[in-house]
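>>> Would you be able to build a 3D model of this:
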Amino acid sequence: MSNEIKFSGLRACFWPITAHESKKIIPLASLMFFVLFNYTILRDIKDSLILTAPGCGSESFSFLKLWGTLPFAIIIMGLYSKASLVLSRPNLFRATVIMFVTFFTVFGFVIFPNADILHASPEWITTTAHQYPNFRYVIALVGNWSYSLFFIFAELWGNIALSVLFWQFANEITKISEARRVYPLLGLIANVGGFLAGQGLVVLAKSTKHLPEADRWAYSMKWVILALVICACTVLYIHHWIVTRIMTDATLYDPDTQGAKKKKVKLSFMQGMKAVFSSQYIGFLVILPLAYGITINFVEATFKNQVKIMFKTPTDIMEFYGNYSSITSTVTAVLMIIGANLTRLFSWRFCALATPVMTLVAGSLFFAILLLQEKTSCVLSSLAISPITISVYLGVALIALSKGTKYALFDPTKEMAYIPLDDDLRTQGKAAVDGVGGRLGKSGSGIIQQTFFLVSATATQMSIAPYLAMLLVGFCLIWIISVSKLSVLFEKARAEKNM
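Below is the predicted model:
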């Protein structure tokens, strides 16, 4: 007989937690809230810095992610692995968070106020870029080195503080019987943190409108850095409280039970490729995250180019991104609640097709509006609406829907696809999909865009937009075909195991 606790009504949707479990779940949810609060602020600020830095633009992101974030992530994760052999898990968590706190504090109160002195002059960046036009975006990123470094650490907060530190800690203290009820709740809490962080940036930007732009941006950055440091210190305090109060309570934490969880298998990239080509099922499955990563990055990179055209100052961009984050968090939370019911009521194929179809429709519509700006400008001007305004706010809506569908349906259906597999294939397949599909999805878009920029000295985000639109349609169609093929194999595997 199952010992799983049952809830009904609204409580089953919003708080499927017993009173005794609340002592553990409330601080754990608070921990995720502050991690995601910082993640949202960092995501919005890093884009504001790079989009308005001399010589930089949306074209810079693909270079920075591939040649900055990726090498730093490899180095820091290597150091993390070495430190894990010496430090206890709680001390490793603290040391990693303190590393981020130290960098953001030094950046905010030492480097940023003296950026004009520490950075290359705009004249040097312009002159050198003219001498080496194919590398103009790399030159600008080197010239604005501290902004590039802030971007890298902001990206790593998501990769390390959220994906590694938080989820490892959550997996360590959460029982398997609790995870199905607790983890969806944590997703909703995360979106509340994202919404409030976005609105915090909006309030900050509006409260400084009376100041000159240089003072306005400097004042905003001081408060942003202060908020980041306070939230990170709060993360340290909550983590310490859980370690000393929860992990010493045998009714809430059983190290023997938690230790029984299977250790996640990691494969090298080549081992992952071998697993992909040895199984048709895994081959179709790996296309899902690969196609999503490439297509959403095509849209986001072009969208950010339009944001830079519409908003000229970093504070205005910060305010816009604050509203954008709040909208995305709200849409995602609503779709996550809806998605939980859709996966129960409809077939796997129907739910798995929702994300590629949404991305195809949303992406195609975004690029169509963008590429037809000149033809629609006369009609829109009569309505007192500029084409750039339409493309930016349409981009907000479409990206929010695509991301919301991803979290609500893409992730659950991808995880469901592993269920009917044998234990060995399930374990190796998941490692292969995360390793190959995840890596190529994140870097593939950047490599494609960089090829255009490096080959042509005159290429810009707008000039390559028609090619990105065609590639987006192609990848989405491959994605849809893969889901259809995979659904046949999925249903066949379920039937064989009577699931």
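>>> From here on, just use CA atoms for contacts and neighbour counts.
Noted.
>>> The spatially most central residue of the chain and residue 36, how far apart?
In the chain, the residue lying closest to the centroid (Cα atoms, centre = their mean) is residue 158, at 7.0 Å. As defined by Cα to Cα, to the nearest Å, residue 158 lies at a distance of 8 Å from residue 36.
>>> Which residue is the nearest non-sequential neighbour of the residue nearest to the centre of the chain?
residue 39 (6.0 Å; Cα to Cα, 6 or more residues apart in numbering).
>>> In this structure the one you found contacts residue 156, no?
No - Residue 39 lies out of contact with residue 156 (Cα atoms under 8 Å); the separation is 9.6 Å.
>>> Would you mind listing the buried residues in the helix or strand containing residue 270?
Under the criterion of DSSP states H and E, residue 270 resides in helix 269-278. Buried positions in helix 269-278, judged by neighbour count with 16 or more other Cα atoms under 10 Å: 269, 272-273, 275-276.
>>> One more: stretch 434-445?
Residues 434-445 are the ones in stretch 434-445 that count as buried (16+ other Cα under 10 Å).
>>> now swap in stretch 472-489 and tell me
472-473, 475-487, 489.
>>> what packs against the helix or strand harbouring residue 79?
Assessed by DSSP H and E, residue 79 sits inside helix 70-84. Judged by 3 or more Cα pairs under 8 Å, 6 or more residues apart in numbering; DSSP states H and E, the packing partners of helix 70-84 are helix 89-106.
>>> Toward the C-terminus, what is the element adjacent to the helix it packs on?
Criterion used, DSSP H and E; the element after helix 89-106 is helix 115-118.
>>> What is that following helix packed up against?
Packing contacts for helix 115-118, counted by 3+ Cα pairs under 8 Å, 6+ apart, involve no helix or strand.
>>> Any buried residues in the helix or strand following that helix, and which?
Next along the chain after helix 115-118, taking DSSP H and E as the criterion, comes helix 122-131. Buried residues in helix 122-131, counting neighbours by 16+ other Cα under 10 Å, are found at 122, 125-126, 129.
>>> compare with the first, here's sequence two:
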Amino acid sequence: MLCLFFCLSFTNTILDSLKDTLVITAPGGGASVVPFLTVYAVLPSSLLFLVAYSWASQRMSRAALFNAIVVGFGGFFALFALFLMPNAESLHLHALADSMQQVLPAGLGGAVGMVRNWTYTLFFCAAELWGDVCMGLLFWGLANDITSLQDAPTAYPLLGLGANVAQAAAGLVLKAMTAARASGAGAAGFCREVQATMAVVLGMAAVALAVHRHITVTLPPPEHQAELPPPPLGHLSSGFSSESFSSSASNSGKRSQGSNGHLDLALEAGWQHPAPAQAAGAWQHTARDPEQQQQQQQQQQQQQQQQQQEAEGADDSGKKRYSLADTFAVLAGSLEIRCLAVMSLAQGLCSSLMEFVWKSHMRLLYPSPSDFTAFLGDVATWTGVVTIGLMIVSPVLFDRLGWRGVANATPQILLFGGTFFFAAAVAYQHWFGSAAAAAAAAGVAAPAPWLLGGLVIGGALLYAFSKGAKFSLFKPAEEMVYITLDEAGRTRGKAAIDVVGAQVGGQCIRGSC
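I've put the predicted structure just below:
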């Protein structure tokens, strides 16, 4: 699992940095193109993928689905490296974009740039989806299947060690490639750099496929779910306690319980955790009045009827097929899924706002593609190092702070760090905004480099710590909740949150930029 996450994360870091460089430094591009790309290209792509994934997940095994998705991404990246990138200038719609620019208002210049450099638009969408799909959905879906509940609080944070070693290594590789290109021949040298980078990406994808096959063959899913009667009105408490773990209700009636001390799902009044002397997985009710017993019996009967209806609606393979409406019904019908969706939306909104402002100022400080890419490589290395450090101490943080304290780490970093960052950004734009825009148009250095440099470095630190907290603390805490859900919540509900939810939060703010 560590090797698999290493490969996926290395590839994601390379793609994430390269997509920004292509879009922001391209002729007719810039930071203003990114909001239009994310709203009118990435979000529709995410929705289309969700539809396709919902359909395919009912007809393909998890292993076959993983292979098909990774091979599909690899095919596009090979096409981009061998055909689209070398012929980008002849393929790009410069004449159409010039005509659009003459009739459209200046505020739609980003949309014109998106159309002009359409091959980079496709690459941007694919790179964005790689992170959400291959890392957020496929990898963690596999981890949820093969990781026992007792091992999750310790294993999940440490799983990311390999991923963030890969991120730091990818940053060094990016900077090395940029240094080699600095002595190369302009656009031709950059094209060769992109092709070499895509060769590395394809190699990592091939290794990921091989490792995934080894995992699925040698590591069957553990039996970490016990048969339990459904508790009424289960919901997330204020935090995960340090004494026990009890799961919420599911359609299948399968539930988990551990004693590792890192998780707890509290139930409504009238339910409590089993005493140590009881058998594992047993539930204890504190109130035994006839009315409550009757309600419990009615709920059990409703669950049995639902299971019978699902069995009757299954296909020949015994696997029920769900529509897209069923996927969103899972999102609406589970309190845990709804809470995770809100968390994902808020996370995406805050991160996207910060990144947009930061990269806009970074473009002023580093106008050349070489300098821009080199700095992104440094940021990737810093982010990897910070995340590794947080992952090492994350088991201790889960013990000391509990689930709620760990899950709140990323929002608190963005809140307090973002306050100082945006104050500096507002100050720079107030005093030097007009002069900076004129300097960017003339291709000369931006004014007040001391303030601009501090703003960019501060944004890089905020980015590194917020991303590190997200993947070492916030993401493992989120995945611990998925373990307690049924198959519908862990597949379709997770897909709706990871692929679409994370994007929608960003689109809300980017669409207003």
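>>> Need the counterpart of the residue nearest to the centre of the first structure in the second structure.
Matched by TM-score structural alignment, residue 158 of the first structure corresponds to residue 131 in the second structure.
>>> do you know how far that match is from residue 331 of the second structure?
Distance from residue 131 of the second structure to residue 331 of the second structure, counting by Cα to Cα: 21 Å.
>>> Repeat that for residue 204 of the second structure.
33 Å.
>>> okay, now the aligned partner of residue 450 of the first structure in the second structure: neighbour count?
Using TM-score structural alignment as the criterion, residue 450 of the first structure maps onto residue 511 of the second structure. For residue 511 of the second structure, the tally of surrounding residues (other Cα atoms under 10 Å) stands at 14.
>>> to the chain's geometric centre, what's the distance from the helix holding residue 270 of the first structure?
How far helix 269-278 of the first structure lies from its chain's middle: 25 Å, per Cα atoms, centre = their mean, to the nearest Å.
>>> Over to stretch 164-178 of the second structure?
Remark: stretch 164-178 of the second structure is offset 20 Å from the chain centroid, using Cα atoms, centre = their mean.
>>> would you list every one of the helices in the stretch 151-300 of the first structure?
In the stretch 151-300 of the first structure, the helices defined using DSSP state H, counting those that start in this stretch lie at 167-173, 176-207, 213-241, 255-259, 269-278, 280-310.
>>> got the angle between the fifth one and helix 280-310?
On the basis of axes from the mean of the first three to the mean of the last three Cα atoms, to 10 degrees, helix 269-278 of the first structure is oriented at 120 degrees to helix 280-310.
>>> for helix 269-278 of the first structure, packing partners?
Helix 269-278 of the first structure sits against helix 280-310, helix 423-432, with contacts defined as 3+ Cα pairs under 8 Å, 6+ apart.
>>> tell me the most buried of the ones you listed?
Of all these, helix 280-310 has the most neighbours on average by mean count of other Cα atoms under 10 Å, namely a mean of 22.
>>> Which elements pack onto that helix?
Here helix 280-310 of the first structure touches helix 269-278, helix 348-371, helix 387-405, helix 438-455, helix 465-496, going by 3+ Cα pairs under 8 Å, 6+ apart.
>>> now for the helix or strand following it, which elements pack on it?
As assigned by DSSP H and E, the chain's next helix or strand after helix 280-310 of the first structure is helix 314-345. Helices and strands touching helix 314-345 of the first structure, by 3+ Cα pairs under 8 Å, 6+ apart, are helix 22-52, helix 176-207, helix 213-241, helix 387-405.
>>> what range in the second structure matches helix 314-345 of the first structure?
On the second structure, the counterpart of helix 314-345 of the first structure by TM-score structural alignment is residues 369-400.
>>> mean deviation (superposed) between that stretch and the first structure, please.
Relative to the matching residues in the first structure, stretch 369-400 of the second structure has an average distance of 1.7 Å after the fit, by mean Cα distance after the TM-score superposition for the first structure.
>>> quick one: that stretch to chain centroid distance?
Centre to centre, stretch against its chain (Cα atoms, centre = their mean), the figure for stretch 369-400 of the second structure is 15 Å.
>>> can you pull the buried residues of that stretch?
369-388, 390-392, 394-395, 397-399.
>>> and if you look at stretch 408-427 of the first structure?
408-410, 412-414, 417-418, 420-421, 425-427.
>>> How about stretch 25-41 of the second structure?
By 16+ other Cα under 10 Å, the buried positions in stretch 25-41 of the second structure come out as 25, 28-39, 41.
>>> In contact with residue 477 of the first structure: list those residues for me.
Applying Cα atoms under 8 Å, 6 or more residues apart in numbering to residue 477 of the first structure gives no contacts.
>>> And it? What does it align with in the second structure?
Under the alignment by TM-score structural alignment, residue 477 of the first structure pairs with no residue in the second structure.
>>> Check the gap between residue 477 of the first structure and residue 295 of the first structure for me.
Where residue 295 of the first structure is concerned, residue 477 of the first structure sits at a distance of 11 Å (Cα to Cα).
>>> try residue 239 of the first structure
37 Å.
>>> same thing with residue 482 of the first structure?
15 Å.
>>> Please apply the same query to residue 342 of the first structure.
Taking Cα to Cα, one finds residue 342 of the first structure at 24 Å from residue 295 of the first structure.
>>> ditto for residue 396 of the first structure
Counting by Cα to Cα - residue 396 of the first structure and residue 295 of the first structure are separated by 16 Å.
>>> same check, this time on residue 430 of the first structure
For residue 430 of the first structure relative to residue 295 of the first structure (Cα to Cα), the value is 21 Å.
>>> any idea where the strands of the stretch 201-350 of the second structure begin and end?
Applying DSSP state E, counting those that start in this stretch to the stretch 201-350 of the second structure gives strands spanning 226-227, 245-246, 254-255, 257-258, 271-272, 284-285.
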